[in-house]
Each structure stands twice: as structure tokens, then as C-alpha cells.
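>>> With the sequence up front, the predicted model follows.
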Amino acid sequence: MATATVAAPSREKARRRAARRNTGSALLFLSPWIIGFAVFTAWPLIYSAYLSLTDYDVINDPSFVGFDNYVELFEDPKIGLALSNTFTFMVIQVPAYVVVSLLLAVLLNGAGRSSGFFRTMVFLPKMTPPVAVGILFLLLFNGQNGLINSGLETVGIDGPAWTTDPAWVKPGLVLMSLWTVGSSVIILLAALQAVPEELYESARIDGAGRWHRFWHVSLPLISPALFFIVVVNTIAGLQTFDEAYTAFFGAGNSTYSNDAALFYVIYLFQQAFQFLHMGYASAMAWLLFVLIMAVTAVQLIVSRRLVYYEGEAGR
């Protein structure tokens, strides 16, 4: 009895030592990520919050001004213009992106043995550098001799001035953004291929046609993947920069209708690196962070009614 009493604490100490060793090993393996996160994410976040309360031009030391930068945000007319452009672009782009991605995924899902080749072809444009996409936009959507308007002219349609008419700048950029749907297509294709075949068979036996099988079987089961794509592309839409900046603002470009393409992050970039208003740009960045968090929170709330998670079906 005494031996067993002594052995129990010894085993407990051994387990604690093993747990500490495992924790130490885990922290050691995680340390590159922890250090990277602290240096390249956490510290810039904290420092930008501080800079947002200062007047800082990079050359001179920051001068504390309190919440003056945030007050100026609500007085700057270009903030309203940039936010309006950004949200308009996002509202058009996200549904178009999701619909095109889903359509291509459904087509690839029925492609059989050749789906591997077509998957590669669909994904390859995603590898195109954003700057190249911006230049390609000007070549394709040029109002006088662009390939898009030339194609429309062959069928008797007078194409719009995509790059100079403010009403068509954002729709043109939306169409150009569909060039990179490849990653979303692959995600949705994987979700479609994960739908159990027996569910389709049961629906066929019940007399459901192709459309009803898609609407009542496929769509609910791939809704988590769809929701992920909506959230990710909403965040990306609110941070639109590369293609629009290259096409309308790069290299001092002043030929085109810049105001229609002045997205929020472009204006933030101008304030930070052209005008050296780093404190004001930091305040802009924090406003964008709050807006993204708010939009994502609304999407998460809405998703409770629209997204089906198989593991929660019995709850």
C-alpha cells in the first residue's frame, strides 16, 4: 500500500514533466511563426494605432495630435468618394465573382476525365501579376481600339468608353476581375465533388430533375464553401488596389477618369506615400479595419440562416 502511494506522485510528476517538454517542443516549432507575427503583424498594428494619433510625415518625428486625424476623416470629401466607389465596386464584383465561379465549377464537375486539363486552364490566369492585369485592362477595354469593343462592333454593338466614362469604369474593372476566378472555382469544385452521390441518387428516385438536384442537394451542401468565398472576396473587394491603381494612377496617369476609380486603399496609399501624411493614412487604415470587421460580422450573422453545416444538422 505504501509503495503504491509513493508511486502515484512519481507518475504524476513524470506526466507533468512530459507535458512541459511537449509544450516546450510545440513552442519551439511555433517560434518562427510567433516571431514573424509579432514583428510583421502585431507590432505594425500597434504602431499604426499610435501613428493615427499623430501628425507624421516620415521625415520629422511624430507629433501627437489626438483624434484630429479621425475628425478630419469625416470632413474630407474624398473619403466619401473613395468609400462610395469601393462599396459600389464590391457590391457588383462579389456576386458576379461568385456566380461565374460556381458556373465554371459546375461545368468542370461534369467534365469527366478532361477536368484536370480544364482545371489547370481555369486556374492559370490567377497566376498573372496584378500589375499585368491592370495593363491588360487598358489594352482590352480601350474605347477606341480595344479588343472588347472591337468584338462588340462585329455584332453591331457600339461599345462604351470603359476607361473614360465614369459610369463604365467600375463595371469594366469588375469584368476584368473575373479573370482571376480560378482559385474560387477550385474550392467550389472540391466542395461539389465532396457531395455524397447517394443523395443525388435518392433525389433522382424521388423524381427530382437536374435543376432541383442542384438547388436542393448541391447548393445547401456547398454553402459553407460559398460563404467562405463571399467573405474572402468581400474583404478583397474592400481592399481593391493593384489593377485599378496600375490602370488609372500608375506612372502619373492623368488621361483617364481617375475619380471614378479612386478606391479607398488607393486614396490611403496616396496619403501615405505621395503626400507623406502617414498619421492620416494610419487613421484611414483603422477606419477600413473597422468597416471590414463590421461587414464581416453582418455576413456571419446572416450566414446562420443561409449556410448549412452538416455537423450541426442534428442540433
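Noted; the coordinates are in hand.

>>> can we go C-alpha only for contacts and neighbour counts from here?
Fine.

>>> Please, where are all the strands along the chain?
With strands called from DSSP state E, the chain shows them at 54-55, 63-64.

>>> F248: which of those strands is closest?
Closest of these to F248 is strand 54-55, at 28.8 Å (criterion: C-alpha to C-alpha).

>>> who touches that closest one?
By C-alpha atoms under 8 Å, 6 or more residues apart in numbering, the list of residues contacting strand 54-55 from outside reads P62, S63, F64, V65, G66, N69, H277, M278, G279, Y280.

>>> Take this one as well and set it beside the first:
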Amino acid sequence: MAPQASSMVGASRVNQTVPYGIRTPRWRSALSRNGPGYLFLLPWFVGFLGLTLGPALISLWLSLTDYNLLQAPNFVGLANYVRIATADGKFIASMQVTLLYVILSVPLKLVFALLVALALNRGIRGLPVYRAIFYLPSLLGSSVAIAVVWRQLFDGDGLVNVALWNLFGIEGPSWISNPDYSLYTLVVLAIWQFGSPMIIFLAGLRQIPTDMYEAASLDGASKLRMFFKITLPLLTPVIFFNAVVQTIDAFKAFTPAYVISSGTGGPINSTLFYTLYLYQEAFGFFRMGYAAALAWILVVIIALFTAFSFLSSRYWVHYDD
């Protein structure tokens, strides 16, 4: 005990001889240790504050104003949100079109992407070439050029109707100008852009151990049973990721509806996506404050969907642990 007591006394004397005023502050020592890391993160912080957080806060403030780009914003409180909820029929119409588009396009795209990924996972030759070919529509599908080509394909005298007449003798309608079919042409365009989820599905399939299939085959399980009992359960994290990402992208779809309908959302608002209606309010009628309120409602809708997806994932998404 005596040596311990003497060491404690010595340590206390050392602490007494070091004046408190010349000690290095905690923040300064942390900055000296982590300074290079903060320096490398500085461009990200500048971009986040200047291009993401700052504009978002300004948009939130503009949603509480009446602003037309020519005059100073006039604060109106929650008047824009009240009008959206009570007196805007086009808001309801655009939400119905967008929800129908999301409900149809996302599941069909994921199913088609999974089927193609299963076919490519069978070990065919030239797999990198096929992956590149199938991924190409995801890179080009949201461009203006592809939307123009799509409008020409599904026009009254377009290639689709020409093929229907020459092959089957069927006189097809004008898919773009008919409100009963116009939205479905955009759904087909969305399904055609299956390359991105397909690549992710293919990567998930490559991670499933082959010995599980071998054991199931020895037990007499069929291919269909192995798909539902092995492939799908082990692929649920990838399905969950693709579903969330593709649904958010579907809510934000804009270019195809704008180009195919020439910015009108017609015919009879059948392709009036929510983002297209937001664009019309902002740059067609210069109601920037009202458009900002519409944008924040879309943010809330996407956030609620994402939160619901994560809360429900515990019941159907299976991880290794």
C-alpha cells in the first residue's frame, strides 16, 4: 500500500505543477487529430449546405409565401397548404395518376428485372455483354430523346400500330392521345428501364450459396419450390432495396410525361404526373410559393412511404442474422 500511496502523491504534485491555463483545449486537440479528415470533408459540407440544406430551407419558407419571381415574397402562412387540401382539383387528379403509375410500374419492373436476372444467372456465355445491353435502357430511359422516340412509336401511325396491322390485322388506337391508354405507354417505358434493378438482383443471386440448392435437390425439391423456399427468402433484402429506390424514382418521374404530353399532362389529365403539375404551377403560372408547397407535400409522401417500408420490412425481409 505504501508504494501506491507515494505514487498517488507524486501524481497529485505533478498535476499541481501544471497550470490549468496552458492546457490544450479539447476541441483544439481533436482538431489537430482530425483536421485532415475535416479538410477532405469540406467540399461535401459546402455542397450540402449550399446545394441541399440551404435550398431546402428556402423552399420551405417560400411555401409559406405568395411569390411570382417578379415581386418580393408575400408571407401568407399556411394558405397554400389549405388551398391544396380544399380547393385544388388538379392536385387530386395528379396524385391519382402518380399513385396508379407507381402501383403499376414498380412491381412490373421488379418482376421483369428478377426474371431476366434469373435467366442471366444460369451461367450463359458473354454475360458481361448481356448485362451491358440490358443495363443500357436504364441510362437512356429518362432522356428527352428516348421520350420523343417513345411518342413516335405509340403515335396513331407509329411503329407499334404498323406492326399490329401487318402481323395481326389489328388497327390499334392512338395510344398517346387516347386517355384510356396514354398512361400505360409510360408504364411500359418504365418497365423497359429494368436494367438497374436487374443488375442488383443479379448481384444478390450470386451471393446465395450453391450448396443450399444442392441439399434441396438431394431432398427431392423441385425448381419452383427451391425458388420460393430458398431464392426469394434470401433475396428479400435486395427486393426491399430495389422496391424503395424504384418507388421513390417513380414518384419523381417527370421527363417522359412532359415530353409525351407536350407539357400539358393530357389527354384529360391522364398523364398529369405530380411533378409535371408542380412544374406547371412553378414555370407555367409563376406561382413559386404554391409550387414549393406542392414540393414539400411530395417530400412528406415519400418520407411516409419510406418509413412505412422500413417498419414493415421486419415482417418479410430476412437477413443472415
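Structure's in. What do you need? Because the structure is a prediction, the values reported are computed rather than measured.

>>> tm score of chain vs chain?
After superposition, the two chains reach a TM-score (TM-score structural alignment, normalised by the length of the first structure) of 0.89; 305 aligned residues with a C-alpha RMSD of 2.5 Å.

>>> How many residues are close by the equivalent of W316 of the second structure over in the first structure?
In the first structure, the residue equivalent to W316 of the second structure is L306, according to TM-score structural alignment. Counted with other C-alpha atoms under 10 Å, the neighbours of L306 of the first structure add up to 13.

>>> Around the aligned partner of G159 of the first structure in the second structure, how many other residues sit close by?
Using TM-score structural alignment, the equivalent of G159 of the first structure in the second structure is G172. Counted with other C-alpha under 10 Å, residues neighbouring G172 of the second structure total 17.

>>> doesn't L164 make contact with G172 of the second structure?
Yes: look at G172 of the second structure against L164 with C-alpha atoms under 8 Å: they come within range, at 6.8 Å.

>>> Next, count neighbours for the aligned partner of A147 of the second structure in the first structure.
Under the alignment (TM-score structural alignment), A147 of the second structure pairs with G134 of the first structure. Number of residues near G134 of the first structure (other C-alpha under 10 Å) recorded here: 21.

>>> same question, L104 of the first structure
21.

>>> Also F273 of the second structure?
Burial measure for F273 of the second structure: 31 neighbouring residues, criterion other C-alpha under 10 Å.

>>> what does L53 of the first structure give?
21.

>>> ok, now A113 of the second structure?
Neighbours of A113 of the second structure (other C-alpha under 10 Å): 25.

>>> What's the match for it in the first structure?
Per TM-score structural alignment, A113 of the second structure is aligned with S101.

>>> Next, find the distance separating L108 of the second structure from V102 of the second structure.
As judged by C-alpha to C-alpha, to the nearest Å, L108 of the second structure and V102 of the second structure stand 10 Å apart.

>>> Which one's more surrounded, the two?
Taking neighbours as other C-alpha under 10 Å, L108 of the second structure and V102 compare with V102 leading, 22 against 17.

>>> and E214 of the second structure, what pairs with it in the first structure?
Match for E214 of the second structure (TM-score structural alignment): E201.

>>> ok, how many other residues are close to that match?
By other C-alpha under 10 Å, the burial measure for E201 of the first structure, its neighbour count, is 13.

>>> Let me know the distance separating it from L192 of the first structure.
Counting by C-alpha to C-alpha, the gap from E201 of the first structure to L192 of the first structure is 15 Å.

>>> ok, now P62 of the first structure?
Applying C-alpha to C-alpha, the value for P62 of the first structure to L192 of the first structure is 53 Å.

>>> more neighbours, the two?
When P62 of the first structure and L192 are compared for neighbours, L192 comes out ahead with 21 against 17, by other C-alpha under 10 Å.

>>> Hmm, the more buried one is touching N109, no?
Yes: contact criterion C-alpha under 8 Å: L192 of the first structure and N109 qualify, at 7.2 Å.

>>> How about stretch 241-253 of the second structure, which residues are buried there?
N242, A243, V244, Q246, T247, I248, A250, F251, K252, A253 (16 or more other C-alpha atoms under 10 Å).

>>> could you give me the residues in the first structure that that stretch aligns onto?
By TM-score structural alignment, stretch 241-253 of the second structure lines up with residues 228-240 in the first structure.

>>> which residues are in contact with that stretch?
So stretch 228-240 of the first structure is contacted by 86-87, 89-90, 93-95, 98, 184, 263-266, 292, 296, 299 (C-alpha under 8 Å, 6+ apart).

>>> For it, what is the distance to the chain centroid?
Distance of stretch 228-240 of the first structure from the chain centroid (C-alpha atoms, centre = their mean, to the nearest Å) equals 3 Å.

>>> what does stretch 76-89 of the second structure give?
For stretch 76-89 of the second structure, the distance to the chain centre is 27 Å (C-alpha atoms, centre = their mean).

>>> and what of stretch 64-83 of the first structure?
That offset, for stretch 64-83 of the first structure, works out to 25 Å (C-alpha atoms, centre = their mean).

>>> Please list the members of the contacts of stretch 228-240 of the first structure that lie in helices.
86-87, 89-90, 93-95, 98, 184, 264-266, 292, 296, 299 (DSSP state H).

>>> Quick check: nearest residue in space to the counterpart of F194 of the second structure in the first structure, chain neighbours excluded?
Under the alignment by TM-score structural alignment, F194 of the second structure pairs with V181 in the first structure. Leaving out its chain neighbours, the residue that sits closest to V181 of the first structure by C-alpha to C-alpha, 6 or more residues apart in numbering is S101, at 5.9 Å.

>>> my guess is that neighbour meets W179, correct?
No: the criterion here is C-alpha under 8 Å, and S101 of the first structure misses it with W179 at 10.5 Å.
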